[in-house]
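*Asks:* next comes the sequence, and after it the predicted model I'd like to discuss.
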Amino acid sequence: MRRLRWLVPALIMIGWLAIGGFGGPFAGKLSDVSENDNSAFLPASAEATEVQRLQERFTQNEAVPAIVVAEREGGVTPADRAYLEERAGEAASIEGVQQPLSPVIPSRDGQALQLVVPMTGEPNEAVEQLRGLLDRDRPEGLDVYAAGPAGQIADLSEAFGGIDGMLLLVAGSVVALILIIVYRSPLLPFLVLLSGIFALGLASLTVYLLADSGALALNGQSQGILFILVFGAATDYALLLVSRFREELRDTEDRYAAIRKALRGTIEPIAASAGTVILGVLCLLFSDLNSNRGLGPVAAIGIGASLLASVTFLPAVLAIFGRAAFWPFRPMHGSPHPEAKGVWGRIAGFVDRRPRAVWVVTALVLLAGAAFVPQLKADGTSQTDVFLTDVDSVAGQEVLSRHFPGGVGSPAIVIADAQRTDAVLEATRVDGVSSAEAAGTRDGLVLIEAVLDAPADSERAVGIVQDLRDSVHALEGADAKVGGRTAVQLDTQETSKRDRMVIIPIVLVVVFAVLALLLRSLLAPLLLVATVVLSFAATMGVSALVFNHVLGFPGADPAVPLFGFVFLVALGIDYNIFLMTRVREEARTRGTREGTRHGLTVTGGVITSAGVVLAATFAALAVLPILFLAQIAFIVAFGVLLDTLIVRSLLVPALTVDIGRKVWWPSALSR
């Protein structure tokens, strides 16, 4: 039987090779089932959604306008106008373009021309063809752009288009480099990366099937976070298992016995860590935004796949390779444990000698960072600010703003009782509305288009729409509702703010409950949750300084603090779980003080490596030129490093030593 011990690990490896081979290609297909239109994510109860539904009575096909704008410094010429009229005639034949197109409209200052091209369905291909058409025989000196909502959707899709290959390449390269530095082995990093790749294949297959069936909403942001989360989590769990395996190989001659002991010693913290993250991200199901609700299951599936690969494939492959996996620095049976003499032994000794001074100073440092939280501007940004690189839709919007009423082509839509049409038109005369007119009646309802004097995606336009709603809602018997592109943005921001107030407390309760069950204590979980919340506040304060004064970002989406909180609390608590489960294990035989010292000594290196890996993988999100993802990349990367290097290394051990065995209250270990 001993000779056949390799059979089960070999069968597990073959099974994962099949999963990876079948599921891997679906990582590249996720873009086919993703949706990047904000209007698709609002709840059915949102006013903009109600207007969108009522608007279908007035038109069979809901068109998304692409706004072509041409500008010439010094004034457009008759030849410029003839060129654009000719292109308008050709654009009508593009598949997805809905006729009729608007006439070519000159600006009052004579320096620009405008053409509205309605599009149905997904406008990506139609916008690409339109832009190609506009580039042909363009008069010299005339700048032409395809902007508007359809242009923005196409630019967003292009930004997310290479998300799978680019993110995998960057994240994989960063993780491989860190693992080579940590283990000084060419083989072990390859095995760990294989675990992450197979986990991603399983997660991608599952998410694709669910998104394709309509069971969950997937967008480009969720897709990018899935890739990073799977790689980061799988590597974190692998580092914990591999570190314990290396420990056991020094004390156990047989590699199969060593991997069994390593798995028994790490399965509880790894499963607890994964369970905490899964429950934390599933709290997003309480969101009213479909995109947030979709991210919850997507992230949970990714973490689940990472856990499964880490406790099946990785132990199997380590059992087969044994000490050879660590070549050329193999941990031989009977060799000394290097951890106790390293830097973490000295840090543990320092914390043990002066625990109160350590936790007071680190807490004050974190509070200093948290003091800058009020500077965080997270009330929303214009849609054109979403892009961090130059794109056609942004350049075109800037031209439109210079020469035309800002909201032309994307008016606010007011739908009301047709019998109150005159009163509603009168009520639309609020500051910021340049014109309003009835565009049709149907089934006792009137549709009014109100053109704003600010760009439809700007924060000023959001304020105008709010004033417009207040005005028309005040009319008795009109049952007026305001929708349109700007209203979608307003409702999305308001829903995001509501989600923050609801979901953050739920996450804290869930995390506390998991920790209480894991540590069989009430005081220790309370301290751990408090330290992670303090770390999150410090992270957001530092992020505010960096975003405002270093990177010059215009602001942040209201969902940024929520996403940052969910990921930082769920992921940041991981390292406390890794540490405190080992401390509790050691405290049973050594006592709390010595157990804390030994636990920090033996886990310090691996947890720090795991934190660096996770921070580096999330930082890879910054390669995508999207404001939201760049901000999440910085917040999570910085926050994870803060948790790893300050909270878990100094604050938590110092508090544990200072409080003593009572930290385990009310369990028997506290007595």
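*Replies:* Good, I have the coordinates.
*Asks:* can we go C-alpha only for contacts and neighbour counts from here?
*Replies:* Noted.
*Asks:* tell me where the stretch 451-600 of the chain has strands.
*Replies:* Along the stretch 451-600 of the chain, counting by DSSP state E, counting those that start in this stretch, strands occupy 481-483.
*Asks:* show me what the lengthiest helix in the chain is packed up against.
*Replies:* If you go by DSSP state H, the chain has its longest helix at helix 485-519. Judged by 3 or more CA pairs under 8 Å, 6 or more residues apart in numbering; DSSP states H and E, the packing partners of helix 485-519 are helix 47-55, helix 255-282, strand 412-417, helix 459-473, helix 523-545, helix 559-590.
*Asks:* how many neighbours does Q60 have?
*Replies:* 8 (other CA atoms under 10 Å).
*Asks:* also the one 3 residues further on?
*Replies:* A63 is surrounded by 18 other residues when neighbours are defined as other CA under 10 Å.
*Asks:* right, and it touches P123 too?
*Replies:* No: counting by CA atoms under 8 Å, A63 does not reach P123; the two are 9.6 Å apart.
*Asks:* so who does the residue nearest to L318 when sequence neighbours are not counted touch?
*Replies:* Distances taken as CA to CA, 6 or more residues apart in numbering put A325 closest to L318, at 7.0 Å, once the chain neighbours are dropped. Contact analysis of A325 by CA atoms under 8 Å, 6 or more residues apart in numbering lists S185, L187, L188, L318.
*Asks:* ok, of these, which one's closest to A438?
*Replies:* When those are compared for distance to A438 (CA to CA), L188 wins out at 68.8 Å.
*Asks:* next up, a structure to set beside the first:
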Amino acid sequence: MGIRAGIYAVLILLWLGVAGLGGPTFGKLSEVQTNDQTSFLPASAEATRALEWQNKFQTSEAIPAVVVLTGTGELEASAVTALAEKLAGFTYLEGDVVGPFISKDGQAAELLVPISGETEAKEGVEELRSLIAAEKPEGTTAYVTGPAGFSADLAEAFGGIDGVLLGVALAAVLVILLLVYRSLLLPITVLMTSMVALCAAILSVYFMASEGWIRLDGQAQGILSILVIGAATDYSLLFVARHKEALVAGADKWQAVSTAFKSSLEPIVASGGTVTVGLLCLLFSDLNSNKALGPIGASGIIFSIIAALTFLPAVLGLLGRAAYWPFAPKPQSAPQDPGIPAGLWGRIAGFVARHPRPIWMITVVVLAAGVLGVTGLKAHGVPQSELVVGGSEARDGQVALGEHFPGGTGSPATVIVDQADAQATLDKALDVTGVDSAYLQAENGGPALAERGIEPYEVQGRNLISVTLADAADSDEAKQTIVALRDAVHQVNSQALVGGTTATQLDTNATAQADLYKIIPTSLGAIFVILMLLLRSVLAPLLLMITTVLSYGTAMGVSALVFNNVFNYVGADPSVPLFGFVFLVALGVDYNIFLMTRVREESLKIGTYEGMRRGLQVTGGVITSAGVVLAATFAALGVVPIMFLGQLGFIVAFGVLLDTFIVRSLLVPALVEEIGPKVWWPSKLARKIGASK
């Protein structure tokens, strides 16, 4: 006993040491983050290649901010000019303030303020906004928008990831665990397991990002926290359920940990392995942001498994029955008859066993009806101005800018072309519908003017053409203009490159949609192989995969209806259905693994039909609790005002609840009862376990 206690104590101390290192590192993740959309594109994308050339034409890494002033009447040019002169003292100014430009109606003015690339956009924009608010002409409304403004608003929205998101998720899980266990120590122990796993994952992610192995963004960081808390809690719930069973069966605190470890090792490793493989399939993505989430999420799941199988057993081994205080489990004098249903889940199992066919048929029809909503899913990209949910000064400024100036002002498209074809390409670009203006760029960044002797800037035999679009850079109309612009300039020179903000968004959306057709089949195939190895069957894994995919389709269909008619979202990022698939299919199979490994275990003893009932009876409570916990953690993503995270959180939370209460509780058991022992085909168990109903 002394040796065991010593081993448990060492394990706990090791994990606390990891937590001591990982905790402070959590706040440093922002140092290795990048939220620049261009950096996530593959090197082969036209927008990426255009950016590489564009950087050669730039003498600084300044981020342009667009200051927009509007008034109820005509603005006084002198007052706007005075503001521009005051901005010359702006701390983060790099270069000169360009403008002011007065709109044709005289009611708006525009200034271009380059913010130093040496600082965070959020910090520079905050000071610029404060300065303009204090110095703007009386009676005017001022906005800071453009690339710097949107970056600052996005950084502000992601600011909740470090503290608020984690706090909300932990609070939700704690409340659920208190209700489930009616204990004080056990919920804290489970949460500590989740936190030490998260700290270990943070250390690994920080190392990978700092070494340049992955590109970490705010979205991936938020998903990591939620994923680890939810997964580690789920695995802990399964271990605790087995531990409690052993205590009820009369085992002492040492034997209970040993028994729980042996019985939960396979389902926890298998379910965690399934999620890990599903996430690693994202490595096949051409988007660096999607690709990075693979190892980021996989590291979180791996440490969740390790913590649930080392830290948690060590704590329970030292606490014993005291962990369940004040409702410590008491040993039963005689084991319960496994064939006699008991409690709520016993009654549900009995009901499913008596009416399997009507249950699975009705369930399939209801789920299929939900799938129809997928036709309304608008996952073709979201304008940059809509990424932040709620107030956004950059968005308001973009609207004001579009009312008085060409919508693409401040975020021009760029064309890189051979010097010999530059003038012909410029002429062709000006003929494209949706192009407001265009010019060959001089060395100072302004237009080349032959009559003044200002020649186009040439770099390695190429020129840059700056193209202002008539529509807002993040609008669908602007994307259509970029498509037409590319067609036009490629007619002059097939090697010409069109880049810029709009082109980047266009290429990102196209790449994300292409990823769906690669990653979904790969993920399905990999998970199917794992299930076959685990269940030693072909039919059972096929059954589980079909029901899980059906559940995913229903979740996406219902989510589309909610997004369109309740939240009134303008659309969704193309990565939303991909991430929804990876999480829902992997996590949905998770619960089926918990169920079916227990059903197989019981079927070896009492036959398939009774084994199904017994398996549902004993796992129903713990799997339902795990599902509610996971749904609550993903729902916490809604506190971060980022549309992508809110949509993903809703899809996964709803899908997990659907899978927990409908698919795993009714559909899968009903199908197993309908098929009987043949569900284990081609295993010998299909013939050996032939107990009749």
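*Replies:* Looks like it came in fine. Source: prediction; values computed, not measured.
*Asks:* can I get the helices and strands packed on helix 485-519 of the first structure in TSV with mean neighbour count and distance to A238 of the first structure?
*Replies:* Output for those, formatted as TSV (neighbours: other CA atoms under 10 Å; distance: least, CA to CA, whole Å):
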stretch	mean neighbour count	distance to A238 of the first structure
helix 47-55	20	45
helix 255-282	21	9
strand 412-417	25	52
helix 459-473	20	45
helix 523-545	22	23
helix 559-590	23	13
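*Asks:* which one of the ones you listed lies nearest to L84 of the first structure?
*Replies:* Comparing these by CA to CA, strand 412-417 comes nearest, at 26.6 Å.
*Asks:* report the mean deviation for that closest one after fitting onto the second structure.
*Replies:* The superposed strand 412-417 of the first structure is, by mean CA distance after the TM-score superposition for the first structure, a mean 0.8 Å from where its aligned residues fall in the second structure.
*Asks:* now that strand against helix 459-473, angle please.
*Replies:* Strand 412-417 of the first structure and helix 459-473 meet at an angle of 10 degrees, taking axes from the mean of the first three to the mean of the last three CA atoms, to 10 degrees as the criterion.
*Asks:* other residues contacting strand 412-417 of the first structure?
*Replies:* Strand 412-417 of the first structure is touched from outside by 51, 54-55, 424, 444-452, 465, 477-487, with contacts defined as CA under 8 Å, 6+ apart.
*Asks:* just stretch 429-445 of the first structure next, same as before
*Replies:* Here stretch 429-445 of the first structure has contacts from 57-58, 405, 415-419, 421, 425, 428, 446-454, 461, 464, 467-468, 471, using CA under 8 Å, 6+ apart.
*Asks:* excluding its backbone neighbours, what's nearest the counterpart of L280 of the second structure in the first structure?
*Replies:* In the first structure, the residue matched to L280 of the second structure (TM-score structural alignment) is L282. Excluding the flanking residues, the one nearest L282 of the first structure by CA to CA, 6+ apart is G296, at 4.6 Å.
*Asks:* do a quick rundown of the strands in the second structure.
*Replies:* Taking DSSP state E to define them, one finds strands in the second structure at 63-71, 98-102, 108-115, 140-145, 413-418, 435-440, 458-459, 462-469, 497-500.
*Asks:* how about the ones you listed in a markdown table, adding distance to M612 of the second structure?
*Replies:* Formatted as a markdown table, the strands of the second structure follow (distance: least, CA to CA, whole Å):
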| stretch | distance to M612 of the second structure |
| --- | --- |
| strand 63-71 | 62 |
| strand 98-102 | 73 |
| strand 108-115 | 65 |
| strand 140-145 | 60 |
| strand 413-418 | 61 |
| strand 435-440 | 65 |
| strand 458-459 | 72 |
| strand 462-469 | 63 |
| strand 497-500 | 58 |
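*Asks:* I'd like to know which of these is closest to P341 of the second structure.
*Replies:* Nearest to P341 of the second structure among the strands of the second structure is strand 140-145 (63.8 Å), distances taken as CA to CA.
*Asks:* name the residues of the longest helix of the first structure that are buried.
*Replies:* By 16 or more other CA atoms under 10 Å, the buried positions in helix 485-519 of the first structure come out as 485-493, 495-497, 499-500, 503-504, 507-508, 510-512, 514-516, 518-519.
*Asks:* what range in the second structure matches that helix?
*Replies:* On the second structure, the counterpart of helix 485-519 of the first structure by TM-score structural alignment is residues 501-535.
*Asks:* average offset between that stretch and the first structure?
*Replies:* So stretch 501-535 of the second structure averages 0.5 Å relative to the first structure (mean CA distance after the TM-score superposition for the first structure).
*Asks:* chain center to that stretch: distance?
*Replies:* Centroid separation for stretch 501-535 of the second structure versus its chain: 14 Å, with CA atoms, centre = their mean, to the nearest Å.
*Asks:* for stretch 7-16 of the second structure, same thing?
*Replies:* With CA atoms, centre = their mean as the basis, stretch 7-16 of the second structure stands 32 Å off its chain's centre.
*Asks:* please report how far the aligned residue in the second structure for V583 of the first structure lies from A201 of the second structure.
*Replies:* When the second structure is aligned by TM-score structural alignment, V583 of the first structure is paired with V599. For V599 of the second structure, the distance to A201 of the second structure equals 32 Å [CA to CA, to the nearest Å].
*Asks:* next one: D507 of the second structure
*Replies:* Using CA to CA, D507 of the second structure is found at 31 Å from A201 of the second structure.
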